[in-house]
Every structure is written in C-alpha cells, then in structure tokens.
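*Asks:* Just to be clear, the model below is a prediction. Sequence and coordinates:
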Amino acid sequence: MPLLLIQGKYRLKNTKPDGDTVHFVADNPDEWKLVGGKHPVNASSSGDAALRLEAIDALETHYAGENQPLQLAHAAAAELLTWLGFNDVRREPNENVTASTPESVPGWILTGGGDVNNRAVAFAGRGAPPAASGTAVVVDVPLLRQTANHHLAALGLAYPTFYAGLFADLRQELTAVAQQARAARQGVWAQDVTTTGFKVDDLTTITDHAVIMPKLFRRLVDYLKLGMPVPCFPAYLAGKEDMVTVLSTGERLVGLHHVVTVTNGHTVRLTRPIEDLLFDEG
C-alpha cells in the first residue's frame, strides 16, 4: 500500500490529543501539497496539521461535548503520547494541553489523504523515518508494526475500524492483534458490550458506563440529543445512509441499521464484529 512519508515532529500545546488524534508539524510544509485524496489536509504555513490515525478508533474524550468512559479513553490517549516520546503532559479540564515534556518529539507519518474534517489520515511512527521524506512508501505488515496504530490495537486500547482503501494485508494484521487483545480481555475488550448489547436508559449509559465502539457511540450521541426514543434509532441510522461492506460475506449495505438492532425497546447491539465491517468514508 503506497503512502506518502512526511518527516516532522509531534507537538501538543494548545491541542486536545486523544487516543487516535494528535498534531504533527512537517519539517517541510510544502510536502503537505503532495498528499493525495479528495479531501485536502488543512495545514498551517508552518506545517502544522491534525492527524487522525488510520484504521483504529479510540474511546472519545470530547465528542459534541460528551465523552465515553474516561478511564479507558484517557488510557488510550496517555499510551499514544507515551509511545511517541512524551513523558509529562499537562491538561486543562477540557482536555486542552497546556505544557508537555518535551515540547515536541521527532517522528514521521504515512498518509494517503485527508478525512472529511481535513485531518491527515495517517499511520504514525516515531524517531527517524524508514525512507526519505516526501516519497511514496509501500506500507507492508512489518512497517505497520512500527506504528502507533498497530501498538494501540495490539494493547486493546483502540478498536480496529476499517475504511475503504486500506489494503487487505494490513486489515488482517490489525484484526489478528485486536482479536488477541480481545481474547486476553485487554483494554476496551475487558468491558466491551458492542456486540453483546447494552440497555440505553439515557445519554449517561454510553458516556459513563457502556464501553462500545466509538462510531456507534457518535451516532447514538447525535441521535439521543435529538430527544428521540431509543426504539426508533434504526430508522435514524437508515436515514444516515452510511455505506458499509461485511467483509466475511462481501455484502454491500446502505445504512448501519442493517448491522445494528434494538430489542426489548432499549437494548442496542451491533450484530457483526467491528473488524468484519469495512466503512466508506464519512
């Protein structure tokens, strides 16, 4: 899978990094212009841009003013920053970083484009890059294993979440390490109820108690804030028209209502393992 390699440094001050997002400053700001894809990366003149880590999804610390269970959400964020090389990070209550030690750390990313929010979707590496900055690099499994994305999935601190365009060998590797973490009940997998089901009494069910895949959490937050009853959630999902492929069968679906059920009025459940789903962008 060929992706553009960009060398630079990670920085935290005045940002809100979590378990799958962090800011990166390219050593050569012009290299952001080489990034392909239909969504341009929003980078400053100094080369600073937000990253969204490819193929993983960590629990939310601040989505639409809400969070998922914070012990695990903060554990993912802390592990990402420690792995990158930060050893002291100070935050305000709103998750904003006021200071870090060191102020920045060297690293590199592999990216094929931006997301709908104009963040660079990337694999994140630390230290010296494996190739020259500004060049296309074929990302194979050994290189994937050098990234924060793989590290967090292997520890069970992030859900594997796959989007179209990610090569099958990389999906298979991330699926394997995620399944190992699940079997060992590491990280989120010790408490995950995404596929076993969880009764939604109100918003606090998913902000304070139920550990679920973040994509489903985001959809539920948006829905519950409309004041609508839980039994009608599948109809809402149908209207969103998320495109998803079931990898084990090849079936193409329009709308997450095909893989999310609501039973007994309030019990929500994903009917397929998260690693068996391939989402289109959006």
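*Replies:* Arrived safely. Here the structure is a predicted model, which means the values were calculated and not measured.
*Asks:* switch to C-alpha atoms for all contacts and neighbour counts from now on
*Replies:* Noted.
*Asks:* Give the other helices and strands that the helix or strand where V105 lies contacts.
*Replies:* Element membership of V105, judged by DSSP states H and E, is strand 104-114. Strand 104-114 sits against strand 2-11, strand 120-126, with contacts defined as 3 or more C-alpha pairs under 8 Å, 6 or more residues apart in numbering; DSSP states H and E.
*Asks:* Mind giving me the packing neighbours of the next helix or strand after the first one?
*Replies:* Read that as strand 2-11. Following strand 2-11 in sequence order, the next helix or strand is strand 21-26 (DSSP H and E). Here strand 21-26 touches strand 2-11, strand 48-53, going by 3+ C-alpha pairs under 8 Å, 6+ apart.
*Asks:* Can you tell me which of these is nearest to D192?
*Replies:* Distances from D192 to each of the helices and strands packed on strand 21-26 were compared using C-alpha to C-alpha; the minimum, 21.0 Å, belongs to strand 48-53.
*Asks:* Comparison target, given below:
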Amino acid sequence: MPYKLIKGEFHVHYPDRPLSGPEPDGDTVKFLPDNRILVDVLSAPGRSAAFNQRGMINLRFEGIDALETHFAGSHQNLEWAEAARDKLLSQIGFTSIEFSDRNPNKIITVDDHPQRGYILANNLDTFGRIIAFVYTGDTAQVDGSQVFIEDSHVNQSLNYQLLEAGLVYPAFYTSLPTDLKQSLAQLVRNTKQENTGLWPESTANTERIANFTEGLTEIENLVMWPKLFRRLVRYVGAGFTNLSQLDAWLREDPINRDDRVLLPNGELGNMHDVIDVTSPLKLRMNYEPEDLVIVPDSTVIPQPPPVKPQPQTNIRIIAALVNPLGKEIGQERVTLLNVSAQEQNVTDWTLADSIGKSIPLPELLNSTVLAAGEVVQVTLNSRVRLNNTGDTITLFDSQGSMVDQVSYARKDAKEEGVTLVF
C-alpha cells in the first residue's frame, strides 16, 4: 500500500494561549498541513480527520508507543517518558523549551517554533489522528506524492530514531506493512540486546515479572509497555486493589479493554491472551510487544479462502489455454492428467464452464479411458466457451460429482496464447 507524502509544520505551543496549547510527549505533536485536503482523503467510512480550530491535527507515530507523560490523571516512569519527549522535540528542531510549573505538560516558551517537516501517511486511527512516519525539514518531492515506502524511508524517520535510541516501545498495527514490521521488530531486538535506553529497566515482559509489592499505585514508577499501562490505570480507577480480577475485567469489554491482537503464531487473540497474572500482585506478558500486531476495532480480519475441493479420483485439470491467438472458437484447450498407476474409465464424464454448459469428456477424448499417467490436451468446441474475463472449469464424473475444479481471473487471461498452469 502506498503512503501519501504530506508537507506542513510541527507545532507544540500556542504563543497567544500557552496554557491551552498542545501537550507533546514522545510520540505526539500537532501537525499543520500545507494542504488540508491531502489529510481529508485519508478518511475512511466511520473515520474523519480530527482537526482543531487552528487547522492542526494530532500525529500518531507509526510503529512506536512512548511512555505516558500524562494519561487519565496518571503517568508512567517520568525519567523515560520525558527522555522520549525531549529527544523528539530536540530532533524536530525546537530549542530553549520551558514547561509550565503549574501544568508541567504545557510549553510556555520555545524558540525556533514552528518547524517545517513532512509525513508519510496511509490511514487515520479511530480518534481521527494521522498514522504516520514523521520527518523533519523539507523534501523536493511534490506535496501529495504517492510513496511506496521501503526500509530506506523508514530509517530516516523520527519513529526509527526513537526506537533505535531505546526510548520507546514498539506498537505495530495492521496498517504497517509486514516487511516494515519485521525490520522494525529486528531493530527492537538489537536494541534490547545492547541494553540501550529504557530496556534494562523494562518490566512485565516475558523475562521479568512486575511485582507490585506496595500495591498497584507503583505502576507510575515502572517501565512497561504503554498499552498495558493504560489498561492498568483504568483497572485501578475502577476500584481494584490487586490483579486477581484483571483477566475477567478485560474480557468484559472487548472494544475498549480486551483489544484484538495477532499473536506470533498468526492466530487472532486478545489482550487477556497477552497478559499472565502469576499472583494477585505479580504480572508478566506472554509475548514481547515487537512480536504482536494490534488489530484496530474497525478492522475486519479476512476469512481464509475456501479450500479447493479435493479430487475424488486421480484425474486433475493441470492447465488451460483460455485466450488463444486469433480465433478462439475451436482453439481453447484444457489439459488433463491421470496421476494414478491405473487407467481411468471416464464414460459419461463431463467438462463444464461456470454457467453450467458442458461437453461429454469421451467426445473430447475420442475415448472412454485415460491410461495410467497419461497427459491429454482436449480442444473445446462452441458448446463450452472459456471467458477471458475469468471463468471456472469443472470436471464431473458419471454421477455428477465434482472430480476437480480450477478458476482463473481476468488478469490471468489477458495475454493471448499463454497457457495457464493450475
């Protein structure tokens, strides 16, 4: 899926009303696009861009999740939450930043503001934020260009720099292409191995149990996956004093609590599958965040394609010429193979197209048997026509039961004279 390049400005401060301004953290800044229409076209059914009155919109940095400097009246370990925030603001180019004493998440003065930059985006989240890879400075590429993003693009992003510095956790959603997810997951593993950034202090993971010896209020001091932290804050806010009811509490609300996730084995699971409560005050994760893919509530997981009917005999349709050169009537051909070690009697068998028109197979073969291991190419007549827009070929036995079936699409039949192999 291509990403759209959108140019604009990064804002973290309202000079006219500083205490009503943004509250940037390690993965959130305001973005003022040069052309708002380019953001609006990212909208999907049920989602629209959440612009404020100043024409700005929040960015959600693709692939990363920083520790919370503020969330529902709480926060995570501030050393690392603020380290990610300060790194991001510095990388964007803001200088001489002063936060308010009264509200420590508001910037009251900042130099070199706003800053130019651009994003690569392909989606909006359920809150109307842009999901994006974020870049500083300008680019010669045209605003609104389609970019087929590769590792080289990702490696230049602020998202990548924060992961590489070990200042944020990974958070991979289904919007992230699989190859990029794999590259970023490997970056996280390398950073962990090097004990970079917050990783030596990370807890509630597969190797280190979070031990709430002094009660659940300790979550503000611990370094843990922010998605898990946010669930715990809501859990504590509901009045729970230990973890014994966490699993049941998650399952009660599959939309807001028990998020869907793709597990490392590819199965669809939920947050309760990810978390393991080992005692009323001990918690760990069953999987590492970089091995999970978060499935948004609005995402429909496609069902696996139907299994091709298994042949009831040993005769297979192995190829077809559906778009012959020049005249087609009397030139379309289907290739059959007897895969067995015995000859097969095909008396009263038929070959049919998708609308049910059929030809007796013995008529095409000039025989009622197919020898063991025999490959035969039969030429169709006007009673069965294979459409160049796509069709299905079915072989039926004398009882009308399906023996084998193959299908092809328009794109498969577009070239004249090419034999399709099934």
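*Replies:* Thanks, I have the structure now. From a predicted model like this one, the values you see are computed outputs, not experimental measurements.
*Asks:* Can you pull the TM-score for these?
*Replies:* Their TM-score after superposition, calculated using TM-score structural alignment, normalised by the length of the first structure, is reported as 0.94; 279 aligned residues with a C-alpha RMSD of 1.5 Å.
*Asks:* Nearest to D242 of the first structure among the helices and strands packed on strand 21-26 of the first structure would be which one?
*Replies:* The nearest among these, by C-alpha to C-alpha, is strand 48-53 at 19.4 Å.
*Asks:* quick one: the helix or strand just after that closest one aligns where in the second structure?
*Replies:* Later in the chain than strand 48-53 of the first structure, the nearest helix or strand by DSSP H and E is strand 56-57. Alignment of strand 56-57 of the first structure against the second structure: residues 64-65, by TM-score structural alignment.
*Asks:* try stretch 66-77 of the first structure
*Replies:* Using TM-score structural alignment, stretch 66-77 of the first structure corresponds to residues 74-85 of the second structure.
*Asks:* How about the contacts made by K227 of the second structure?
*Replies:* Residues near K227 of the second structure by C-alpha atoms under 8 Å, 6 or more residues apart in numbering: D65.
*Asks:* Helix, strand or coil: sort out it for me.
*Replies:* Three-state call for K227 of the second structure (DSSP: H, G, I helix; E, B strand; the rest coil): helix.
*Asks:* just A75 of the first structure next, same as before
*Replies:* Three-state call for A75 of the first structure (three-state DSSP): helix.
*Asks:* my guess is it contacts L157, does it?
*Replies:* Yes: using C-alpha atoms under 8 Å, A75 of the first structure is in contact with L157, at 7.4 Å.
*Asks:* Report the buried residues of the match of stretch 66-77 of the first structure.
*Replies:* By neighbour count on 16 or more other C-alpha atoms under 10 Å, the buried set for stretch 74-85 of the second structure is H75, Q76, N77, L78, W80, A81, E82, A83, A84, R85.
*Asks:* what's the nearest residue to the fourth one if we skip its chain neighbours?
*Replies:* Meaning L78 of the second structure. In this structure, L78 of the second structure finds its nearest non-sequential neighbour in T69, 6.4 Å apart by C-alpha to C-alpha, 6 or more residues apart in numbering.
*Asks:* Would you map the strands across the stretch 101-250 of the first structure?
*Replies:* With strands called from DSSP state E, counting those that start in this stretch, the stretch 101-250 of the first structure shows them at 104-114, 120-126, 136-138, 159-160, 162-163, 198-199, 243-246.
*Asks:* again, but for the stretch 251-400 of the second structure
*Replies:* Using DSSP E, counting those that start in this stretch, the strands of the stretch 251-400 of the second structure run over 260-262, 268-270, 275-279, 282-285, 293-295, 315-321, 333-338, 344-345, 350-352, 358-360, 369-370, 375-379, 390-396.
*Asks:* roughly how far is the second one from the heart of the chain?
*Replies:* Using C-alpha atoms, centre = their mean, to the nearest Å, the mean C-alpha position of strand 268-270 of the second structure is found 14 Å from that of the whole chain.
*Asks:* what residue lies at the spatial centre of the first structure?
*Replies:* With distances taken as C-alpha atoms, centre = their mean, the residue of the first structure nearest its centroid is D57 (2.6 Å).
*Asks:* what about the aligned partner of K106 of the second structure in the first structure, neighbour count?
*Replies:* Structural alignment places K106 of the second structure opposite N96 in the first structure (criterion: TM-score structural alignment). By other C-alpha atoms under 10 Å, the residues close to N96 of the first structure number 15.
*Asks:* sorry, back to before: and the strand holding V105 of the first structure, how far from the second structure on average?
*Replies:* Comparison of strand 104-114 of the first structure with the second structure after fitting gives an average deviation of 1.0 Å (mean C-alpha distance after the TM-score superposition for the first structure).
*Asks:* I'd assumed W108 was in contact with R126 of the first structure.
*Replies:* Yes: in this structure, R126 of the first structure is within contact of W108 by C-alpha under 8 Å, at 6.1 Å.
*Asks:* of these two, who's got more company?
*Replies:* Ranked by neighbour count (other C-alpha under 10 Å), R126 of the first structure and W108 place W108 first, with 27 against 20.
*Asks:* The more buried one corresponds to which position in the second structure?
*Replies:* Using TM-score structural alignment, W108 of the first structure pairs with Y118 in the second structure.
*Asks:* likewise P40 of the first structure?
*Replies:* Applying TM-score structural alignment, one finds that P40 of the first structure aligns to S48 in the second structure.
*Asks:* quick one: contacts for its match?
*Replies:* Going by C-alpha under 8 Å, 6+ apart, S48 of the second structure touches D40, L124, G128.
*Asks:* What residue in the first structure is paired with the last one?
*Replies:* Read that as G128 of the second structure. Applying TM-score structural alignment, one finds that G128 of the second structure aligns to N118 in the first structure.
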